[in-house]
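Engineer: Got a predicted model here, sequence first, then my questions.
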Amino acid sequence: MNQDRLAALVETRANRPSAIAEAAARRARPTGPLGEHGKLMVIAADHPARGALGAGDRPLAMGDRLDLLDRLCTALARPGVNGVLGTSDILEDLLLLGALEGKVVIGSMNRGGLAGAVFEMDDRFTGYDAAMIEAMRFDGGKTLTRIDYADPASVDTLESTAKAVTDLASRDLLAMVEPFISRRVDGKARNVLTTDAVVKAAAIAAGLGTTSAYTWLKLPVVDDMERVMAATTLPVVILGGEVDSDQEAVFSRWRKALACPTARGLAVGRSLLYPPDDDVVSAVDAAVALL
């Protein structure tokens, strides 16, 4: 990416918005969700739409769209990367840039629970719906499904997630559900990352919707991942989480989780797009090597 490509992108959006649908119509689609390595390797970039712009010690790292698109294009061009997850603004930019050819494209569906807001647990569906994902010829939708036993808004999240799973499945589209047991600590929303909590979240998420035929789970790495993976027969992708200064330790945890039978890949964003040494190519290649 450079300033000229950015200017051309903005010019297209301003004067020929129909180019987005045209690019979606001619995009080469993948033959299935798994790459040549037999796994799904997804680069995730739906954080900005929830106001979560930080990466490591950079609080507004994802706030520079030119830089983010440059990193995304770099990551998506690496061998073994066969998928991307994002909101409409980001996926449409990537479409216009020609970066989604042959990739598994997952549209992010609920971004209403803004990071740090008093209504953060109210994960309303403010992004893609199943009808638009189908119309854009994308391959599936993703939901963030946080469950706070002390917050009545969680039942709305569960109901909306179940509807999204059903709507996607009725169109033969993948439903990627990212569940957490969550709670407020000193007024801030926190995901409970114990083994028991992740097992419970996986069990709840697996049963949402009128069918689980097209449901995949997106789960964090915690202690005793064998117990987590034993909680479901659904395909699981491992999420990356926050940027960690000890990247080798992160890769080691991912490698162990990927050895479980239900593990079918990685869905990682900031850890690969904004690695501690800022070397996106090396970080992505190292992650692909784990597959």
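Structural biologist: Happy to help now that I have it. Numbering: from 1, shown residues only.
Engineer: from here on, contacts and neighbour counts on C-alpha atoms
Structural biologist: Fine.
Engineer: Contacts only, for N82.
Structural biologist: Applying Cα atoms under 8 Å, 6 or more residues apart in numbering to N82 gives the contacts L34, G35, L40, M41, V42, L76, G102, K103, V104.
Engineer: A175 - nearest residue in space that isn't next to it in sequence?
Structural biologist: In space, and not counting its chain neighbours, A175 is closest to T215: 4.6 Å by Cα to Cα, 6 or more residues apart in numbering.
Engineer: Relative to H47, how far out is that neighbour?
Structural biologist: 21 Å (Cα to Cα, to the nearest Å).
Engineer: Have a look at the two and say which one is more surrounded.
Structural biologist: T215 (27 against 20; other Cα atoms under 10 Å).
Engineer: correct me, but R124 touches S108?
Structural biologist: No. If you go by Cα atoms under 8 Å, R124 and S108 don't touch, sitting 11.7 Å apart.
Engineer: got another, please set it beside the one above:
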Amino acid sequence: MSAPGPAGTRPRVDVSALVHTRAHHPEAIAEAAAHRARRPLLGDSGRLMIVAADHPARGALGVGDRGLAMANRADLLERLCLALSRPGVDGVLATADILDDLLLLGALEHKVVIGSMNRGGLQGARFELDDRFTGHRPEDLQRLGFDAGKLLLRIDYDDPGSLTTLESAARAVDAMAARRLPVFVEPFLSRRGPDGRLRNDLSAEAVAKSLAIASGLGGTSAYTWLKVPVTEHPDDMAQVMETSTLPAVLLGGDIGDDPDDQAAVYEKWRGALRLPTVRGLVAGRSLLYPADGDVAAAVDTAVGLL
């Protein structure tokens, strides 16, 4: 269903073939999952490079000034297939619809597959912080033979919806641990501005508090990983990461359309990746939609930081 191109170029995704399989042979998705060649979460390097693409299910389709950049599914799949084909890329984080497509495209062989679990906190919604678990359940991840799950935990001390998310997140940590499946928890302290828009606090104090809260979720932390943003002042990261002994990966985020900004973020990642609890990087829009359009180069640069 996808045709490989020359090295460093995007493969072509045949949308018609995907739709035909989904319409006539939906069981093919489960069959592809059952026969997928698996690998350990961590390879010989002990590091992880994961490409993220779970933004669309939360209604977050924008990249920089391009409001609907991620709305073209064939384009997104081609970018993902190219990223996953690059040396040093360990796997992908996405929702069921995208992972189902990638299974049918054969792009998940020997890759780490992480399912996105809570996508109910839609971007811009009044209920954004009541982030219900509308994606993969622990039993789905186990049934499909996927390797881990990820949940988003945004906490606003003034929004009661955060408590619902906290409790749901704790139960998800328990359910994943019962299945011996790692779960990546992505915590933020957040607040709404005068315009009603939700913003994450990336100060050292806020990030440290969010890591402390996330580390204590559930009845055991044995299978919990942290997915951590780089603080607004990168020099604070060493102190912030002393908050927990849980293994962590860095969060990429949306860099925007300025190549200079992208270069600056790479330098922030480089410094944080040297810290003892940091085991890798999970980046999505910054690698899939780089300012210069060169996905392969962006991915290769990120891999080089590891």
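Structural biologist: Cool, the structure landed. The shown structure was predicted, so the numbers you read here are calculated from the model rather than taken from an experiment.
Engineer: Can you calculate the TM-score here?
Structural biologist: Comparison of the two superposed chains (TM-score structural alignment, normalised by the length of structure 1) gives a TM-score of 0.98, and 290 aligned residues with a Cα RMSD of 1.1 Å.
Engineer: between R124 and S108 of structure 1, who's got more neighbours?
Structural biologist: Neighbour count, other Cα under 10 Å: between R124 of structure 1 and S108, S108 has more, with 28 against 23.
Engineer: Mind telling me what that one corresponds to in structure 2?
Structural biologist: The alignment partner of S108 of structure 1 in structure 2, by TM-score structural alignment, is S116.
Engineer: what's the answer for A231 of structure 1, then?
Structural biologist: In structure 2, A231 of structure 1 lines up with T243, judged by TM-score structural alignment.
Engineer: E178 of structure 1 now?
Structural biologist: Under the alignment (TM-score structural alignment), E178 of structure 1 pairs with E186 in structure 2.
Engineer: once the two are aligned, what's the mean deviation for the host helix or strand of its match against structure 1?
Structural biologist: Here E186 of structure 2, judged by DSSP states H and E, is contained in strand 183-192. Following the fit onto structure 1, the mean deviation recorded for strand 183-192 of structure 2 is 0.5 Å by mean Cα distance after the TM-score superposition for structure 1.
Engineer: Which positions in that strand come out as buried?
Structural biologist: Buried residues in strand 183-192 of structure 2, defined by neighbour count with 16 or more other Cα atoms under 10 Å: V183, F184, V185, E186, P187, F188, L189, S190, R191.
Engineer: quick one: contacts for the fourth one?
Structural biologist: Same thing as E186 of structure 2. Taking Cα under 8 Å, 6+ apart as the test, what E186 of structure 2 contacts is K150, L151, L152, L153, R154, L226, K227, V228.
Engineer: Can you tell me what the fourth one aligns to in structure 1?
Structural biologist: In other words, L153 of structure 2. So L153 of structure 2 corresponds to T145, using TM-score structural alignment.
Engineer: Looks to me like that match is in a strand.
Structural biologist: Yes. Judged by DSSP: H, G, I helix; E, B strand; the rest coil, T145 of structure 1 forms part of a strand.
Engineer: Look up the closest residue to it, ignoring the ones flanking it.
Structural biologist: Sequence neighbours aside, P179 is the residue nearest to T145 of structure 1 in space, at 4.5 Å (criterion: Cα to Cα, 6+ apart).
Engineer: now stretch 167-185 of structure 1: how far from the chain's centre is it?
Structural biologist: 11 Å (Cα atoms, centre = their mean, to the nearest Å).
Engineer: cool, and stretch 58-76 of structure 1?
Structural biologist: 15 Å.
Engineer: looking at structure 2, where would I find the counterpart of it?
Structural biologist: The aligned range for stretch 58-76 of structure 1 is 66-84, by TM-score structural alignment.
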